[in-house]
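> Sharing a sequence plus its predicted fold:
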Amino acid sequence: MFSGLSAFPLTPMNEAGVDEPAFVRLIERLASAGVDSIGALGSTGSYPYLARAERLRVAQLAVENAGNVPVMVGIGALRLRDVIDLAQDAQKAGASAVLLAPVSYQKLTAEEVFGLYEAVTRTLSVPLCIYDNPGTTHFEFSDELHGRIAQLPQVRAIKIPPVSADRDAARARVERLRALVPSRVAIGVSGDWAGADGLNAGCDNWYSVVGGLFPQAALHIVRAAQAGEAQEAVRRSERLQPLWALFRQYGGLRVIATAAELLGLADRPSLPLPIRSLDGAARVHLGSVLAELKLV
């Protein structure tokens, strides 16, 4: 469950609701590619913008169409009571694991975040992955806090932000965290441009945005790293630098949504307003990048 490629698909939607046929196509595409797990309703899945009933339906569709691929479902919300409800919904839908970020409007303290995970894990029968995403939550985990939360029942994984491109620094960061968490807790990396660096530094898996739409390109990187072919993993990642540059400039969600629209895998619009996919010159440039990289 917490090794290899965890692919995070878009949840195509418009103001009328979720585009269920488009979402199912994306899930089936990932299952056919043989990804190691699917992360439904992550940040790429726009989970905060959906009502509870919509999130339950997306979770059900993901599980029903993933075949033998385990599905992890995001359960983040502003209030603890809502997180617990969403956790119960995800489990009823058949999720193999849940993903929880400390979502907030008022900035949370370390003790409040610990209390969140402590309360939620008491209600779970499936594993939980800690979602460390300061870019969206504006909360920065310390390694010590990760260590405390990792002791809680059902915690089995941590999704960390991008590691350094410096190999020694990246490995030191992963080893520092690993020394504080139980051996049962996997450490995975996010930030697509850092996927190869994180895997080569000792991370167990890569939580990937690009893997949610282009699973084969991501799998090539993961399988090379798993085989001990560190330079090949880096080479394959560096080949995607034009795409990583767009991720950094516009955000992975806008870029991947636009790519899905360009490929005909999602209708336009595919994002919840006021967020919009790329337009004008940026859209044209992305199309050229995808063609250059042979992703279309």
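That came through, no problem.

> Could you use CA atoms for every contact and neighbour count after this?
Noted.

> how many other residues sit next to Leu180?
16 (other Cα atoms under 10 Å).

> So Ala259 is in contact with Leu286, correct?
Yes: the pair Ala259 / Leu286 is scored as a contact, 7.4 Å apart, by Cα atoms under 8 Å.

> where do the helices sit along this structure?
20-33, 52-65, 80-93, 110-121, 134-137, 143-150, 167-178, 195-200, 215-226, 230-238, 241-250, 252-262, 280-292 (DSSP state H).

> possible to save these as CSV with mean neighbour count and distance to Ala101?
CSV is the format used below for the helices of the chain (neighbours: other Cα atoms under 10 Å; distance: least, Cα to Cα, whole Å):
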stretch, mean neighbour count, distance to Ala101
helix 20-33, 19, 22
helix 52-65, 20, 16
helix 80-93, 19, 10
helix 110-121, 16, 9
helix 134-137, 13, 7
helix 143-150, 17, 12
helix 167-178, 16, 18
helix 195-200, 28, 20
helix 215-226, 21, 24
helix 230-238, 18, 27
helix 241-250, 16, 21
helix 252-262, 23, 17
helix 280-292, 14, 30
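
> The structure to be compared is supplied as follows:
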Amino acid sequence: MFTGLSAFPLTPMNEHGIQEREFIHLVEHLAAAGVDSIGVLGSTGNYPYLSVAERACVASLSVANAGTVPVVVGIGALRTRDVLANAERAQQAGASGLLLAPVSYQKLTDDEVYDLFATVSRSLSVPLCVYDNPGTTHFDFSDELHGRIAQLPQVRSIKIPPVVNDSEKARERVVRLRALIPSEVTIGISGDPAAATGLNAGCDAWYSVIGGLYPCTALALTRAAQAGDTQQANALSSALEPLWALYREYGGSLRVAATIAELTGKVSQPCLPQPLKALQGDDRKRVEQVVTQLDLAADFRA
């Protein structure tokens, strides 16, 4: 399951609640496009801003509308008890897999993170993906800690941060990590601009933000890399450089993705939980220009 393209949609919401109809439409589009899995309640899904009940609702809506596509549900929370509650509700909803980041307010130690994953993995009946995202959690996994956690029951994938934009160094990074984990544990790349480099370096999956909006575009890149066509995968990524530039300029993918979703009518405005905001003014116009330039809307019409 933790291979190929895992598309991560937004969770459109306002201060009154989740926009359920809009969310269902996003999930249905991903399922129709034939993505390999749908990842909900990741960072793109703004999971820390949702209540336990809202997260359970998202999990249920996802499974009910994903058809035969596996759904991976994020369960991260500040306290282990809440992680366990989220895991139970996601499994009850029919999730095929779970995604766990070591969320913290106080900086966590390696032993605390290991104990979190050990406690959670023992309670699961579905596979678990380790979410390594230091940009939001402010926790840096060592390869050795990944190796320890990967031995735990139910751990089946590691979602690593973007690799360096150097094919040889990226391959060395993947080889080094793979030597420390069981053969059945996959490695997935996150950070859309690094997807081609990561997949070409041997990553098994792309955990993708842009795939949550434009799955056909992301699938083309993924399938090229899976077929060993590194040149085509790199070319498809290079063609999206205007979008990657927006990510870099605006501090990541979330606000850019939210702005695109609003501009193209996939979600209503606003779609992010306060105090977060999609881009406005001249920044918004710049995003609109890139969407038009790349003709990304054609993907959603497909």
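Great, that's in hand. Fair warning: this is a prediction, and the values are worked out from it, not measured in the lab.

> What's the TM-score once they're superposed?
Once superposed, chain against chain, the TM-score is 0.99 (TM-score structural alignment, normalised by the length of structure 1); 296 aligned residues with a Cα RMSD of 0.5 Å.

> could you dump the helices of structure 1 to JSON lines with distance to Gly188 of structure 1?
Shown next, in JSON lines, are the helices of structure 1 (distance: least, Cα to Cα, whole Å):
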{"stretch": "helix 20-33", "distance to Gly188 of structure 1": "19"}
{"stretch": "helix 52-65", "distance to Gly188 of structure 1": "21"}
{"stretch": "helix 80-93", "distance to Gly188 of structure 1": "21"}
{"stretch": "helix 110-121", "distance to Gly188 of structure 1": "18"}
{"stretch": "helix 134-137", "distance to Gly188 of structure 1": "15"}
{"stretch": "helix 143-150", "distance to Gly188 of structure 1": "13"}
{"stretch": "helix 167-178", "distance to Gly188 of structure 1": "9"}
{"stretch": "helix 195-200", "distance to Gly188 of structure 1": "8"}
{"stretch": "helix 215-226", "distance to Gly188 of structure 1": "12"}
{"stretch": "helix 230-238", "distance to Gly188 of structure 1": "16"}
{"stretch": "helix 241-250", "distance to Gly188 of structure 1": "19"}
{"stretch": "helix 252-262", "distance to Gly188 of structure 1": "18"}
{"stretch": "helix 280-292", "distance to Gly188 of structure 1": "27"}
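
> nearest to Arg268 of structure 1, of the ones you listed?
helix 252-262 (6.0 Å; Cα to Cα).

> Quick one: distance of that closest one to the chain centre.
15 Å (Cα atoms, centre = their mean, to the nearest Å).

> Can you list the helices and strands that it packs against?
Here helix 252-262 of structure 1 touches helix 241-250, helix 280-292, going by 3 or more Cα pairs under 8 Å, 6 or more residues apart in numbering; DSSP states H and E.

> Now do the last one against helix 241-250, angle only.
With axes from the mean of the first three to the mean of the last three Cα atoms, to 10 degrees as the criterion, the two stretches helix 280-292 of structure 1 and helix 241-250 enclose an angle of 150 degrees.

> Now helix 280-292 of structure 1 on structure 2. Mean distance?
Mean deviation of helix 280-292 of structure 1 from its aligned counterpart in structure 2 after superposition (mean Cα distance after the TM-score superposition for structure 1): 0.5 Å.

> Run through who's touching that helix.
Applying Cα atoms under 8 Å, 6 or more residues apart in numbering, the external contacts of helix 280-292 of structure 1 come out as Pro242, Leu243, Leu246, Val255, Thr258, Ala259, Leu262, Val296.

> For Ser208 of structure 2, which non-adjacent residue is spatially closest?
Leaving aside its sequence neighbours, Ser208 of structure 2 sits nearest to Ala7 (Cα to Cα, 6 or more residues apart in numbering; 5.1 Å).

> OK, contacts around the one you found?
30, 35-39, 207-212, 215.

> Leu116 of structure 1 now?
Leu80, Pro102.

> separation between it and Pro127 of structure 1?
15 Å (Cα to Cα, to the nearest Å).

> What of Val58 of structure 1?
19 Å.

> Ile221 of structure 1 too?
For Ile221 of structure 1, the distance to Pro127 of structure 1 - Cα to Cα - is 26 Å.

> Same check on Leu278 of structure 1?
Distance from Leu278 of structure 1 to Pro127 of structure 1, by Cα to Cα: 36 Å.

> what's near enough to touch Ser62 of structure 2?
The contact partners of Ser62 of structure 2, by Cα under 8 Å, 6+ apart, come to Ile24, Val27, Val40, Val71.

> Determine the longest strand present in structure 2.
Secondary structure of structure 2 per DSSP state E: the longest strand is strand 155-160.

> which strands and helices sit next to it?
Counting by 3+ Cα pairs under 8 Å, 6+ apart, strand 155-160 of structure 2 packs on strand 128-131, strand 186-189.
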